[in-house]
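Participant: I need the structure of the sequence given here:
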Amino acid sequence: MAQWSIAGTLQVGPALARPELLAPPVLDAIRALDAADVDRIGATEIDPDLADTAAFCEHYGVPLEASANCVVVAGKRAGELRYAACMVLATTRADVNGVVKRRLDVRKASFAPMDEAVGLTGMQYGGITPIGLPSDWPLLLDARVAAEPELVVGSGIRGGKLLVPGDLLAKLAGAEVIEGLAG
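Facilitator: Now for the predicted structure:
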């Protein structure tokens, strides 16, 4: 199991030892990874009322720059609805109307409505994570996310967080590392 220097006051253990902290699609996806990668994923319980990044980081002593957010983006082209997930550092914002719009090849891209994002991912809003997303979605990672040795991301529920290395996220199905995805 990895040692986490960014954990602050969090009690981190192996992700598969805490299945109650993982949304079902996240648990299934972690179980499907190579054993060496599974060992690189930590899980921790948090107060669900503190799941939002700024409140979480302040309360648990985790550096904001060590947190990454996963947002679900949607756009239409010729009547077809297209989705993607974007992973950016918490200190940045995804370029939805530039880079993401071009990558999805849509006229307009925007954040997916909460009920859509929750329904399509099987995860709770505020806990959506790149691990366990629908397999046909592109997972767009800002290059800075992929380069981070340690990150805190959602676990699929508001009451948990995952600790993962950025290079592991870059190996997920559908992952594309994009320079300049966030600013």
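Participant: switch to C-alpha atoms for all contacts and neighbour counts from now on
Facilitator: OK.
Participant: Tell me where the protein has strands.
Facilitator: Shown for the chain, the strands assigned by DSSP state E span residues 13-14, 42-45, 68-77, 80-89, 109-111, 139-142, 151-154, 160-164, 175-178.
Participant: Can you give me the first-to-last residue distance of stretch 148-167?
Facilitator: Stretch 148-167 stretches 7 Å from its first residue to its last (CA to CA, to the nearest Å).
Participant: Give me the residues contacting it.
Facilitator: 4, 6, 15, 21-23, 26, 40-49, 51, 66-70, 122-129, 145-147 (CA atoms under 8 Å, 6 or more residues apart in numbering).
Participant: Can you give me the buried ones in it?
Facilitator: Across stretch 148-167, burial judged by 16 or more other CA atoms under 10 Å covers 148, 150-167.
Participant: The structure of the following sequence is requested for comparison with the preceding one:
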Amino acid sequence: MTLHWTPATERTDLLAEPVARAVTALDTGVEVAGIDPELADTAAFCERYGVALDESANCVVVAAKRGGETRYAACMVLATMRVDVNGVVRSHLDARKASFAPMAQAVELTGMEYGGITPIGLPADWPVLVDTHVAGHSRVVIGSGVRRSKLAVSGATLAGLKGAEVLALAT
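Facilitator: Predicted structure coming up:
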């Protein structure tokens, strides 16, 4: 199957509501393509649509806890890498404990579908931790907030999001 990329501002119907609002405000050349929602998971998507794993980035929602308080953050890493949640992320967020946020919680807090969560349109107070490998990419494919589409965006755009910090997150 072939991906047909269109400016995301012209196809907000393919985006989750918070993503559509954020993309309109960004105005930075973000593109969207519709996909089969059954193929939204990274490995299946990449295989079917001919996108290399190292051109695809995943958004991982982390719950960081300290002193009875839970804070959330999004971590962006290439699909070929894993987020160092218990090392780099926990330390950077100054948390006693850090773990992947439960699916139901991530969906509720973001207003996005599981398997489509993206850093564009997240709650404004969430840090967005972008791995250096992602930030250096001229174009990566990421979630769109829903399982029926994907976004194409530059690493520089992700690194420039409000609350974004570029770090060596991956192992």
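Participant: before we move on, back to that, what would the strands of the first structure look like in a markdown table with distance to Ala35 of the first structure?
Facilitator: Shown next, in a markdown table, are the strands of the first structure (distance: least, CA to CA, whole Å):
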| stretch | distance to Ala35 of the first structure |
| --- | --- |
| strand 13-14 | 12 |
| strand 42-45 | 13 |
| strand 68-77 | 24 |
| strand 80-89 | 24 |
| strand 109-111 | 34 |
| strand 139-142 | 22 |
| strand 151-154 | 19 |
| strand 160-164 | 14 |
| strand 175-178 | 19 |
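Participant: Can you tell me which of these is most buried?
Facilitator: Highest mean neighbour count among these (mean count of other CA atoms under 10 Å): strand 151-154, with a mean of 28.
Participant: mean distance, it to its aligned residues in the second structure?
Facilitator: Its matched residues in the second structure lie on average 0.3 Å from strand 151-154 of the first structure after superposition (mean CA distance after the TM-score superposition for the first structure).
Participant: That strand aligns to what range in the second structure?
Facilitator: Counting by TM-score structural alignment, strand 151-154 of the first structure pairs with residues 140-143 of the second structure.
Participant: and Leu21 of the first structure, what does it touch?
Facilitator: Applying CA under 8 Å, 6+ apart, the residues near Leu21 of the first structure are Ala43, Thr44, Glu45, Ser155, Gly156, Ile157, Gly159, Gly160, Lys161.
Participant: Tell me the residue in the second structure aligned with it.
Facilitator: Using TM-score structural alignment, Leu21 of the first structure lines up with Leu14 in the second structure.
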